[in-house]
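# Here's a sequence, model it:
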Amino acid sequence: MTGAGGAAADLKGARVTVAGLGVSGVPAAKALHELGARVTVVNGIAGDKQRAEAAELDALGIAVRLGDAAAGLPDGTDLVVTTPGWKPTSPLFAAAAQAGLEVWGDVELAWRLRGPDAAPWLAVTGTNGKTTTTRMLASILEAEGLRTAAVGNIGVSLFDVVLGTREYDVLAVELSSYQLHWAPSPRPHSAVVLNLAPDHLDWHGSMAAYAADKGRVYNGNKVACVYNTADPETERLVREADVEEGCRAVGFTLDAPRVSELGVVDGVLVDRAFVADRQRSAQELAETSDIDPPAPHNIANALAAAALARAYGVGPAAVRDGLRAFRPDAHRIAEVAVLDGVRYVDDSKATNTHAAEASLAAYESVVWLAGGLAKGAAFDDLVRRAAPRLRGVVLFGADRALVREALARHAPQVPVVDLERTDTGAMAAAVAAARELASPGDTVLLAPACASMDMFTNYNVRGDMFADAVRALGSADTADTGDGR
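A predicted model of the protein is given here:
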């Protein structure tokens, strides 16, 4: 198969196996089919959702094999295109390697299908903060008047952009470690690794492999490799990257910036990287109060987005205006209500320990709701650092014992409520228990540090049920007092 821009012609008539359905597999299968490839989709799960997706593809003339029929590599396959969820150790890929076949991810395919005048990519990855930073970046680019979109792992298919008729000046592209693993070719204009912490190690096999896949985002960068000065591993990845001549390392920090960094001085975001005299001057970009919410990790996200935008030549006024216009997605440090002087905050998106630690650090006095699927994580470091601000903990979910044991070791003085129930009323019980532990001035914080699928469909449903339970408390208070206002 040829390189960027030349894959479309080669794919005509090629026998392509697409591994997986869902938000990546279905668009990939459709795109390949429209380019004239002979497509077979394989998916080991054969539930109602998968059968509906298979019926949609079958109507287009795309073959789909579900369940046991999906085992093995289809005869005559020329290329395998995989969705992010399939592990590198899957037998399908071993069979592809034995047959001498390439395996592309959806991002690799999209990159190779780009035309010669395609919009450059500003790429964002990291363990946490990817979606927020990507959307902040798109908001800043829009404020500059550029034609842009936030795409990739954020939920908007790259194929819609690459194969669509709309023209773009530049794209804000969120990339997961899964996608980067199968994407050796992309060469972004500039990129950032926001942070690195153990996550998805069951998929990657080791922390070193996970970090290496994240580091691919820096390969071929043209203008700036942006890194987090508080996370030395991100700078190490920059130093090891193979970039174009003249590409610079640009750091971001919550402290006063040094030369070639963006940082914060007296509540102002400032740039000492993309100014004419970096040694003696800095450019004010925005105030921390322009960021919603102005939690430390969200300010870091804003600095990373600003660095990528500045690398592309965006002016300081657009950085300020874009950050002011940005509103975070649901379930990301979202205040639900204040009841009896207690703030209730939904950060259900905090699905790993690194994200939960950042969330807990945003509040001084916390009643913490935690638990779910640990995904192999350990909780000692998280609990040790958070212990001084914990006023109580409510635990739920399959792996709550791991959190409880860490609390016993590092915060034995903190009261803990351990909920064994896993029915649909469990979240309401958790919120009620948290209310009993909280005092005026505290924050009841849902930042589970775990995945949600043991009890909930996804983190969105978990956050929605938390918010519903909090609002139900408020409604009950109104009814009890007879206050109909």
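
# When you work out contacts or count neighbours from here on, use the C-alpha atoms and nothing else.
Fine.

# Tell me the gap between stretch 444-457 and the middle of its chain.
16 Å (CA atoms, centre = their mean, to the nearest Å).

# again, but for stretch 179-188
16 Å.

# before we move on, what about stretch 357-373?
19 Å.

# And it, what's buried?
Of the residues in stretch 357-373, those buried under the neighbour-count criterion (16 or more other CA atoms under 10 Å) are 357-362, 365-373.

# and what of stretch 56-66?
Leu57, Ile62, Ala63, Val64, Arg65, Leu66.

# three-state assignment of the residue lying closest to the third one once chain neighbours are set aside?
Distances taken as CA to CA, 6 or more residues apart in numbering place Thr40 nearest to Ala63, at 4.7 Å, with adjacent residues excluded. With DSSP: H, G, I helix; E, B strand; the rest coil as the basis, the three-state label of Thr40 is strand.

# Distance-wise, check the residue nearest the centre of the chain relative to Ala307.
In the chain, the residue lying closest to the centroid (CA atoms, centre = their mean) is Lys130, at 4.1 Å. Counting by CA to CA, to the nearest Å, the gap from Lys130 to Ala307 is 14 Å.

# one more to put side by side:
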Amino acid sequence: MSTFAGQHVTVAGLGVSGISTARALARLGAHVTVVDGGSGERQQAHAAELAGDGVDVRLGDGTILPARTELVVTSPGWRPDHPLFAAADAAGVEVVGDVEVAWRLRGAAGPPWLAVTGTNGKTTTVRMLAAILSAAGLRTAAVGNIGTPLIDEVTAEPPHDVLAVELSSYQLHWAPSLRPHSAAVLNLAPDHLDWHGSMESYAADKGRIYQGNEVACVYNVADPATETLVRKADVTEGCRAVGFTLGPPAVSQLGVVDGILVDRAFVEDRQTQAQELAGVADVDPPAPHNIANALAAAALARAYGVPAHAVRDGLRDFRPDAHRIQHAGDVAGVRYVDDSKATNTHAAEASLAAYPSVVWIAGGLAKGATFDDLVRGAAPRLRGAVLIGADRQLIAEALARHAPDVPVVDLARTDTGAMAEAVREAARLARAGDTVLMAPACASMDMFTNYNERGDAFAAAVRDLADGRAGNEQ
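Sure thing, here's the model as predicted:
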């Protein structure tokens, strides 16, 4: 019988994970109440649907702990200092996340988890990993923060052989008993500090992914903070630290030699042997940070025992999601690239490093970020910049300090035609051989619904430019 049967559980939030959690727990015999501070049409529609599953939904106030609550399951976005959790703490009620529930439902006989976190690159790496596992003939799925709720997959029939799991810092914060087979932290840079309170707390939550690892803790050789998290982790005896690097690998590392991804970690004699896995050309796109993603995915797959040929075949089969350094078109010898997913400075830094001569479209909501380090590092590559969005002045000031000779176009408009104008201005600044790169280093919600809509607007503007219609929109 499920450990949740008969338990009174309060689920915080009517988002994707909250709805999935509520339904799963109700099916298992729990008495489920969902609380959400909203009361709009979307919430009311979800409440009506859940009522059919026997779930009680209380809209308009998410701060009151329902009577008889024995466990609170929070959605990832709810901050740790939310009044509901303070009430739970005062009542001696445990608060966990949907990932923790999924882990408990998995049980001792459930599919192993190969888990990935990091400030950037998580989704791409997890999808690469799933492609590699599938190429090895394994039943798998890319789940977690990638958009597919874990709870749905750990209870799937027939069961999976292994799961490729993307985990955010929010999810890790609320998953105290998680113990993956192997895990990777891709990189660490300041992000979501308003939620975590400090960089130290953010890093500590990321580091939870290594706790109890059985076979491999995968870290980024170029980012010493990730190795520090491995050193702090309490792992299963025999678990190894495995690094990935864009250079030739040392012992117990994966890396790159003469355009070949190679493994010196999961071979019989690590001192003298290396296994070829795939070519750099098998990675789409072959930008440096994406090669790093591929190496991390390969390391986790190899930790699970996947043969080398499956790494190659999986990487060849993989296609990146939209708006991640996606080629949007070529016009007059200029390449146009959509990296709308670069919503923070760390992601934009990686994107800018992939191209030698760039006209940069940037700006949006800075989320408290500063841009001096980003601009200082990118300055030699910048041919020009077009700035959009609410916090564009912060980027303009960094450009003035660290790249004063780079021409800058400041666009104040925030209507639907703003992106089209930004593309036109970028085209005016660009020369044949340049790349117009939309890597905003900011969130999108000041002008767009999300980064997808922002990327779609960029791609549409590039198509209009190619068709000769760009000058017609005012």
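
# TM-score for the pair, please.
Once superposed, chain against chain, the TM-score is 0.98 (TM-score structural alignment, normalised by the length of structure 2); 472 aligned residues with a CA RMSD of 1.3 Å.

# hang on, the earlier thing: what sits against the residue nearest to the centre of structure 1?
Val124, Glu174, Leu175, Leu194 (CA atoms under 8 Å, 6 or more residues apart in numbering).

# Closest to Glu245 of structure 1 out of these?
Val124 (21.0 Å; CA to CA).

# what residue of structure 2 matches up with that closest one?
Val124 of structure 1 maps onto Val116 in structure 2, with residues paired by TM-score structural alignment.

# how close does that match get to Ala443 of structure 2?
22 Å.

# Looking at those two, which is more packed in?
With neighbours defined as other CA atoms under 10 Å, Val116 of structure 2 and Ala443 compare such that Val116 has more, 31 against 23.

# Could you confirm the more buried one falls within a helix?
No - the assignment for Val116 of structure 2, made by three-state DSSP, is strand rather than a helix.

# Name all residues that make contact with it.
Contacts of Val116 of structure 2 (CA under 8 Å, 6+ apart): Lys122, Thr125, Val126, Ala164, Val165, Glu166, Leu167, Ala183, Ala184, Val185, Leu186, Ile209.

# Count the neighbours of the residue opposite the fourth one in structure 1 once aligned for me.
Here Ala164 of structure 2 is matched to Ala172 in structure 1, going by TM-score structural alignment. Other residues within reach of Ala172 of structure 1, judged by other CA under 10 Å, total 28.

# Same check on Val34 of structure 2?
Neighbour count for Val34 of structure 2, taken as other CA under 10 Å: 26.

# State the distance from whatever residue of structure 1 lines up with it to Ala8 of structure 1.
The alignment partner of Val34 of structure 2 in structure 1, by TM-score structural alignment, is Val41. The gap separating Val41 of structure 1 from Ala8 of structure 1 is 19 Å, by CA to CA.

# ditto for Glu142 of structure 1
Glu142 of structure 1 is 30 Å from Ala8 of structure 1, by CA to CA.

# of those two, who's got more company?
Ala8 (22 against 17).

# And the next helix or strand past the helix or strand containing the more buried one?
Using DSSP states H and E, Ala8 of structure 1 sits in helix 7-11. Sequence order places strand 15-19 as the next helix or strand after helix 7-11 of structure 1, per DSSP H and E.

# Can you name every helix or strand that that next one contacts?
If you count contacts as 3 or more CA pairs under 8 Å, 6 or more residues apart in numbering; DSSP states H and E, strand 15-19 of structure 1 packs onto helix 22-34, strand 38-43, strand 79-82.
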